[in-house]
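Student: Turn this into a structure:
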Amino acid sequence: MTTVVVPFRSGGKTRLPEEIRVEVALAMLGDVLEACVEHGCDVRLVTDDGAASLVADGLGVELVDDPGGGQGAAVAAGLRGLDGVCLVVNADLPRIRPSDLTALAYAPHAGAAAIVPAADGTTNALGLPHAEVFQPLYGPESAAQFRAHVIALGVFLHDLDLPNLRADVDTADDLKRMGSGGGRRTRALMQVVA
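Tutor: Modelled structure (predicted):
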């Protein structure tokens, strides 16, 4: 069985306009979780945010308490105790589709790892053949750090260019570029605030 871990930090997305920041973050999270559920994966949301917990509960997603300490610690908590293929997907990818998860999981099901870097060199998604491959390496240039780590383990790595997983949303310009390609929750919200 494939498990997807999605970390969500309360108070994130500080580069979005303050008046829509919380609503956009929750809409994107809902779109990500819905795609994961539609894919048929077990899904774990790691968060300390009450509103995010409600979104997850409405979709039947398992909740894991965020231990604090940043994204790496959150993902490690979400991966704890898992067997089999694990995917890690950021919560700010509103264009995600179930087919993107199929592509991300392909290499891990064959014993390799996969990574989808963001345009700025950080990491938007990981595919792991098992949870022990993970190391908490998030931050600037994390994609290069994850690549080096996986290669040092002797695990083959696929560097994936999946447009829907590369298109993270950090700013108002990112939202505009998303256009009509976002998930239904994010699209609906943007029609209200436009």
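
Student: contacts, neighbours, all on C-alpha from now
Tutor: Fine.

Student: ok now do residue 93, which residues does it touch?
Tutor: Contacts for residue 93 (CA atoms under 8 Å, 6 or more residues apart in numbering) come out as 28, 29, 31, 32, 164, 165, 166, 167, 168, 169.

Student: Could I get the full set of strands for the chain?
Tutor: Listed in chain order, the strands of the chain (DSSP state E) span 3-8, 42-47, 62-65, 86-89, 113-117, 123-128, 157-159.

Student: between the second one and strand 3-8, how many degrees?
Tutor: Spelled out, it's strand 42-47. 20 degrees (axes from the mean of the first three to the mean of the last three CA atoms, to 10 degrees).

Student: Give me the distance from strand 42-47 to the chain's centre.
Tutor: Centroid separation for strand 42-47 versus its chain: 10 Å, with CA atoms, centre = their mean, to the nearest Å.

Student: can you check the fifth one too?
Tutor: Relative to the centre of its chain, strand 113-117 is centred 12 Å away, using CA atoms, centre = their mean.

Student: before we go on, could you also do this sequence so I can check it against the first one:
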Amino acid sequence: MSEKFALLVPVKTLSRAKSRLVGTDAETRVALMRAFAMDAIAAAAQSAHVRTVRVVTDEAGFEASGVEVLPDEGDGDLNAALRNAAVRVRLADPGTSVAAMCADLPSLRTADLDAALTAGMSPRWFVADASGTGTTLLAAGPGVDLDPHFGADSARRHEESGAVAVRADVPSLRLDVDTDADLARARQTGVGQHTWAEMQKRR
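Tutor: Just a heads-up that it's a prediction; the model follows:
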């Protein structure tokens, strides 16, 4: 597809994020999660197929040039927050394509996001994470309900809801970080400047 997307990037409460990063304390996890998100947002903002990046969060500090912050209206439910944000976007521009991307992608390369956003041969499509069970990106064409099902076993649930899995080679878009092993793989792959700076502080 050649449409440009309104890209939603949800960032949940940082103090409760990434509890499976067992090698880090709470303060470090907050700093790392913020850095992951900033690097993912920076890569997304460079995409030729992204019209706007909208960060869905109640956390401060994500205001940046070219990025709009939308309130988290999900009352703790990520999918509800994304549904409400998608409604806001579609009310402003009914014909736009909408996508939702995870924030924990510190290795994201813009070229991989471009490939995934243009891979859609169906009304809705998604990118599974490296494990094959989670979802890092969900996209919907103009006028199509985003219908997010993020959470445990989301790849299966997105497929069951009618979304088609992207088979393209987009490794950096599949490398979400939940565990220490994930973080080690991300570092080996290469991370963005915000994540690198945080990791350097803790060497």
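
Student: Any idea what the TM-score is?
Tutor: Once superposed, the chains reach a TM-score of 0.86 (TM-score structural alignment, normalised by the length of the first structure), with 184 aligned residues with a CA RMSD of 1.9 Å.

Student: With distance to residue 136 of the first structure as extra columns, can I get the strands of the first structure in CSV?
Tutor: Shown next, in CSV, are the strands of the first structure (distance: least, CA to CA, whole Å):
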stretch, distance to residue 136 of the first structure
strand 3-8, 12
strand 42-47, 14
strand 62-65, 17
strand 86-89, 12
strand 113-117, 14
strand 123-128, 11
strand 157-159, 17
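
Student: just so I know, which of those strands lies nearest residue 134 of the first structure?
Tutor: The closest of the strands of the first structure to residue 134 of the first structure is strand 123-128. By CA to CA, the value is 7.3 Å.

Student: Which part of the second structure matches the closest one?
Tutor: Alignment of strand 123-128 of the first structure against the second structure: residues 135-140, by TM-score structural alignment.

Student: The matching stretch: how far from the chain's middle?
Tutor: With CA atoms, centre = their mean as the basis, stretch 135-140 of the second structure stands 8 Å off its chain's centre.

Student: swap in stretch 47-62 of the first structure?
Tutor: Centre to centre, stretch against its chain (CA atoms, centre = their mean), the figure for stretch 47-62 of the first structure is 15 Å.

Student: From start to finish, how long is that stretch in a straight line?
Tutor: Distance between the boundary residues of stretch 47-62 of the first structure (CA to CA, to the nearest Å) amounts to 11 Å.

Student: wait, which of the contacts of residue 93 of the first structure is closest to residue 40 of the first structure?
Tutor: Lowest distance from residue 40 of the first structure to the contacts of residue 93 of the first structure (CA to CA) belongs to residue 32, with 13.0 Å.

Student: Residue 12 of the first structure -> the second structure?
Tutor: In the second structure, residue 12 of the first structure lines up with residue 17, judged by TM-score structural alignment.

Student: For that match, give me its contacts.
Tutor: So residue 17 of the second structure contacts 29, 30, 33 (CA under 8 Å, 6+ apart).

Student: Tell me the residue in the first structure aligned with the last one.
Tutor: Structural alignment (TM-score structural alignment) places residue 33 of the second structure against residue 25 in the first structure.

Student: shouldn't its match be in contact with residue 92?
Tutor: Yes: counting by CA atoms under 8 Å, residue 25 of the first structure does reach residue 92; the two are 6.9 Å apart.

Student: thinking in terms of the whole chain, how far from its middle is the top helix by length along the second structure?
Tutor: Ranked by number of residues, the top helix in the second structure under DSSP state H is helix 26-45. Relative to its parent chain, helix 26-45 of the second structure has a centroid offset of 11 Å by CA atoms, centre = their mean.

Student: Pick the one among the contacts of residue 93 of the first structure closest to residue 192 of the first structure.
Tutor: residue 28 (14.8 Å).
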